[in-house]
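In: Quick one, structure for this:
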Amino acid sequence: MIKNQKNSSCNTVNPEKIIYEYLRDYLKTHTVEESILEYRCIFLEGTSQNVLVRNIMEDIICSKIKQEKFFFILNYCFYIAINYWLRNNENEEYIIQLTQLFDRVDYTSTYYSRRKRKLLSLTQKFVNSKHHQKIKRIALILDYKPLIETDNNTLVDNLLSRYTYLYKPLLIGKENITELTDLIHDLQVTRTKSFELQLAQHIIYRTRLIEVAKAQQFSHGAGKIIRRSPNPTLLSNQDLRVVLKQYIKKIDKKITLYQLSRKFVVNNKRDLSYREFKRNLYFYLTFNIKPTNPNYNFEKKLWNLLDSIYYQSDTLLINNNLTLRTFRKLYQHLIISNSDKKKHDLLIKLISNLGTAQTVMLLIKIVLICPHVKTDLEQRLAQLYSCYEGKSLEDVPWMVKFLEHFLIAFSIYFGKIDISLAKAM
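Out: Prediction:
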């Protein structure tokens, strides 16, 4: 336990490490409510029950500390509490309360204390940093809303817990907290299974309604005995029906998308030049893609893109490394760029001219022939999501529809449910 006076440890231990040790001890010996209050005292009031910690915080605040250094200290202190509560199976509500700590502060008030003004200035900047953004995402994911009534004022943030494929790329970072990683994995598995089950039940429900209607039995009350299963997506029933047909039906009544992908993999195992491979990939990706806008020359645009990718390797024989880099480069162009995380004009054009279902199917086709890039796809989607945090559905109505389509597509192509009945819808 840290004592309440300065001692020689200050000469040998980094000051922030003394704060870390103090918080670890405090969490063990005090209630959650007391711990949250102490966090408030230290990082919003500049005080503490411990004199040494109070003095260290004053030294940090009054020093010419770099902003990023302060962000790191505060961020680490948050994860100390999150880690402790997760490890001891404390109520996840406490983590949500802690992450909301800085939201209830009036940063516009004038304070006579120069130290407190400096502290609040730093904490306000922390609230707008990527560090706090990730902490807020943890709270959003813990506050699970599997089904939600939405309107134009609903924020994209409030829907994050639905999209389990975004959990890892948005939350697992350099902190490397085992308990947090395990929690995110468990939540992802549990919630994905729950959605898949709800989707399967809804598909069965809709299929039975169709069967009864065909048998013309509604007049005899047959439809009333069918157990209703609500639509688990944020799409309308009609939109969901169209989406399921798009992803499941046989192409030209001959071959499923999965069968098409297997055929591509088999045919491209033999020795091919890289240019031949790109040509085959072009035909595979454009197969059965029909732009809703007849003036949008999708095929030409895609070939020009493929032709430009690693063109210096065109005469080389394909190998796993080259094809993997090609798929990753495609996602960079088709979804969002690494160098400019806000640049996704091509994706917007694809959605506008192909429709959401065909755009998602185009991106899914790549994973079907190379499962290794599923993680890359999820990371790109996470980058895209981060561009619209804080926006309302009125601002970006296409965004949530896009994310919903992936929720369905991932369930169909990579989930563990039997959705063969959907073929009858």
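
In: From here on, just use CA atoms for contacts and neighbour counts.
Out: Fine.

In: which residues does Gln358 contact?
Out: Residues in contact with Gln358 (Cα atoms under 8 Å, 6 or more residues apart in numbering) are Gln246, Ile289, Lys290.

In: Which helix or strand contains it?
Out: helix 356-369 (DSSP states H and E).

In: In the helix or strand following that helix, which residues are buried?
Out: Downstream of helix 356-369, the first helix or strand assigned by DSSP H and E is helix 374-387. Residues Lys374, Asp376, Leu377, Glu378, Gln379, Arg380, Leu381, Ala382, Gln383, Leu384, Tyr385, Ser386 are the ones in helix 374-387 that count as buried (16 or more other Cα atoms under 10 Å).

In: With adjacent residues omitted, what lies nearest to the second one?
Out: Just to be clear, that refers to Asp376. Leaving aside its sequence neighbours, Asp376 sits nearest to Arg328 (Cα to Cα, 6 or more residues apart in numbering; 6.8 Å).

In: tell me which element the one you found is part of?
Out: Going by DSSP H and E, Arg328 is in helix 320-334.

In: what sits up against the following helix or strand past that helix?
Out: Counting by DSSP H and E, the next helix or strand C-terminal to helix 320-334 is helix 345-354. Around helix 345-354, the neighbours that count as contacts under Cα under 8 Å, 6+ apart are Ile289, Lys290, Pro291, Thr292, Asn293, Tyr296, His333, Leu334, Ile335, Ile336, Thr359.

In: Buried members of those residues into PyMOL, please.
Out: Buried residues within those, by 16+ other Cα under 10 Å, are selected in PyMOL with:
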select buried, resi 291+296+333+334+335+336+359
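
In: one more, for comparison:
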Amino acid sequence: MDTKGAPPPKPLGPRKLFLSAPDPLHSTVLPKTMIRDVIPRRSQLDLLSKSNQPKRSIQESQEVIFRYLLTIVKEWQPSEVLGEFKRLFIYHVDSASSEALQALYEVVFANNDQEFRNTLKRSCYILINNWDATRQHQPIRELVGLFEDAAVTRQTASPTLKRLRQWIHDFAKSKDYDDLKLFVAKYDGPDQSHWSQRYTSYLLVPQYTDLQNPREQREAARALAKQLRDKFKFDLAMYIARSQSGSQPQGKNPQNPTTLGDGVLRLIKTVVARRGPFSYVNLANIFINQTRDLKYRDFKKSLLEYLLFSINNPELVELLRKRLPEKLEGLYDRYDDEPIQSALLLRTCNRLIDFLTIENGQEPSSLFAQLLSQGNPLTIVIVLLKIILICRNARTYLETRIGELVRYYGNYPEEECQWIVHFMEVFNITFTIYAENVRYNLVRMPEDVPLPDNNQYKIFSQLRYEEGAEAEVEELPEVAIEPDLNPEEGAD
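Out: Got it, this is the predicted structure:
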């Protein structure tokens, strides 16, 4: 056929794609995002599987992601960092770094849910630490909220993307995500937050004592816990000063950082009143000196007497005399004929804390429930305080158990567990008085000095600077790990 001189064919217009026969009355154009998810096509992560780059270990791939995030969080605006985080972990497309996206593919392709979760957790805490250091708190809230993005549950034909979204969804339903949400709880108003969030400083302790958590998470948890403790100490001191001044404007009451109302002043006076030779600090020093060379069997008997001494609650004393000996007698009995030493003291105090709080690591001990149901929570708090005053390194372990109590009862509404809330308030105040770097003193005022509650004793607080007989109230180490009693033996 002779085509010479024939006109060139007309260029074809853009091809129209219809998923079904077009309806002239109801035709619509699908958004690009819908087309991308409906039409089978490979995601960027799937395409990266064809990469010719040399294979790396999963740890090397993780480090690529961490270095990338650490770089951009220091150089980019928070909104840009959040957008890149979403493109990398949520949408999985159009990342500014092909190397980071390739590294993420390698982590996902390893098909190890735990390694991916570790990657995700550490990535989050890298951003949180850097934003918190520069007091940029809003991006932290937005980061935590990203995991509720609808894209996490969107259907996709990509097998790699499907796996990744499932892992993100599982993370958003996990305890790890609950831990992450603690970092925004402090910005919620009192009407918005759950009652357990008032004790976030204790909920954070298990995070920074768990060596399985990423270093960035432990650092962030430790820093936030300290901020919250310091804030409570300051707010409590300011409330005490202002509530006793009698010079507040009419109708404007000082802000109380506790839920005890005016009862907080009575509680503090009760606790601080134990001064002189029978103060808790002096009793602890006497006990330490008198039991220094005792055999462990005799030490355990003396320990029981020390814990129960001066407790003015006969019912609770009787209960403790019945329950504690059965726990102590067989405890580490292979060391009964050996002198007490620091490692054995620490482990003994930790086991006592277990008996009095959470014995099986999951739910409150029966002794804890009995003690709180039969009397004033101040009694059990004082017993716990006495343990810490003879073994300061056990404090972090105690705070871990307290955090576990809060988490356990946090599943219940506040009106159903007022007794545990009351216990937490008493614990918080008592340990602020005795185990922090603030000294509280009770001073009798002259009769011609009027006080708001007609009580001639006034509470004064001041920072501790001196070293001396009461130096045991200085701040304790962040983490105390139980040493092995014998290098050849495993921990009990």
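
In: which residue numbers in structure 2 go with the helix holding Arg328 of structure 1?
Out: Counting by TM-score structural alignment, helix 320-334 of structure 1 falls onto residues 342-356 of structure 2.

In: can you pull the buried residues of the matching stretch?
Out: Buried-residue list, stretch 342-356 of structure 2, by 16+ other Cα under 10 Å: 344-356.

In: With stretch 241-249 of structure 2 instead?
Out: For stretch 241-249 of structure 2, by 16+ other Cα under 10 Å, it's Ala241, Ser243, Gln244.

In: follow-up on the earlier one: quick one, the helix holding Arg328 of structure 1 and helix 374-387 angle?
Out: 20 degrees (axes from the mean of the first three to the mean of the last three Cα atoms, to 10 degrees).

In: Helix 320-334 of structure 1 - contacts with which helices or strands?
Out: If you count contacts as 3 or more Cα pairs under 8 Å, 6 or more residues apart in numbering; DSSP states H and E, helix 320-334 of structure 1 packs onto helix 345-354, helix 374-387.

In: Superpose on structure 2 and give me the mean offset of the last one.
Out: Overlaying structure 2 shows helix 374-387 of structure 1 at a mean distance of 2.2 Å from the equivalent residues (mean Cα distance after the TM-score superposition for structure 1).

In: from the middle of its chain, how far away would stretch 48-57 of structure 1 be?
Out: When C-alpha coordinates are averaged (Cα atoms, centre = their mean, to the nearest Å), stretch 48-57 of structure 1 and its chain have centres 38 Å apart.

In: who does the longest helix seen in structure 2 touch, helix- and strand-wise?
Out: Counting by DSSP state H, the longest helix found in structure 2 is helix 215-243. Judged by 3+ Cα pairs under 8 Å, 6+ apart, helix 215-243 of structure 2 is in contact with helix 113-133, helix 200-203, helix 205-209, strand 457-463.

In: Now do the strands in structure 2.
Out: 438-444, 457-463 (DSSP state E).

In: Please identify the deepest-packed of those.
Out: strand 438-444 (a mean of 17; mean count of other Cα atoms under 10 Å).

In: Report all helices and strands that that one contacts.
Out: helix 263-272, helix 418-434, strand 457-463.

In: Please report how far whatever residue of structure 2 lines up with Val127 of structure 1 lies from Glu216 of structure 2.
Out: For Val127 of structure 1, the aligned residue in structure 2 is Ala172 (criterion: TM-score structural alignment). Distance of Ala172 of structure 2 to Glu216 of structure 2, given as Cα to Cα, to the nearest Å: 19 Å.

In: same deal with Leu371 of structure 2?
Out: Distance from Leu371 of structure 2 to Glu216 of structure 2, by Cα to Cα: 38 Å.

In: What are the buried residues along stretch 208-222 of structure 2?
Out: Tyr208, Thr209, Asn213, Pro214, Glu216, Gln217, Arg218, Glu219, Ala220, Ala221, Arg222.

In: which residue packs closest to the fifth one, ignoring adjacent ones?
Out: Take Glu216 of structure 2 and drop its neighbours on the chain: the residue closest to it by Cα to Cα, 6+ apart is Tyr125, 5.5 Å away.

In: quick one: what's aligned to that neighbour in structure 1?
Out: Aligned partner of Tyr125 of structure 2 by TM-score structural alignment: Tyr79.

In: Can you get me a residue count around its match?
Out: The number of residues packed near Tyr79 of structure 1 is 16, by other Cα atoms under 10 Å.

In: before we move on, what about Ser51 of structure 2?
Out: The criterion is other Cα under 10 Å. On that basis, Ser51 of structure 2 has 10 neighbouring residues.

In: ditto for Lys214 of structure 1
Out: Lys214 of structure 1 is flanked by 10 other residues according to other Cα under 10 Å.
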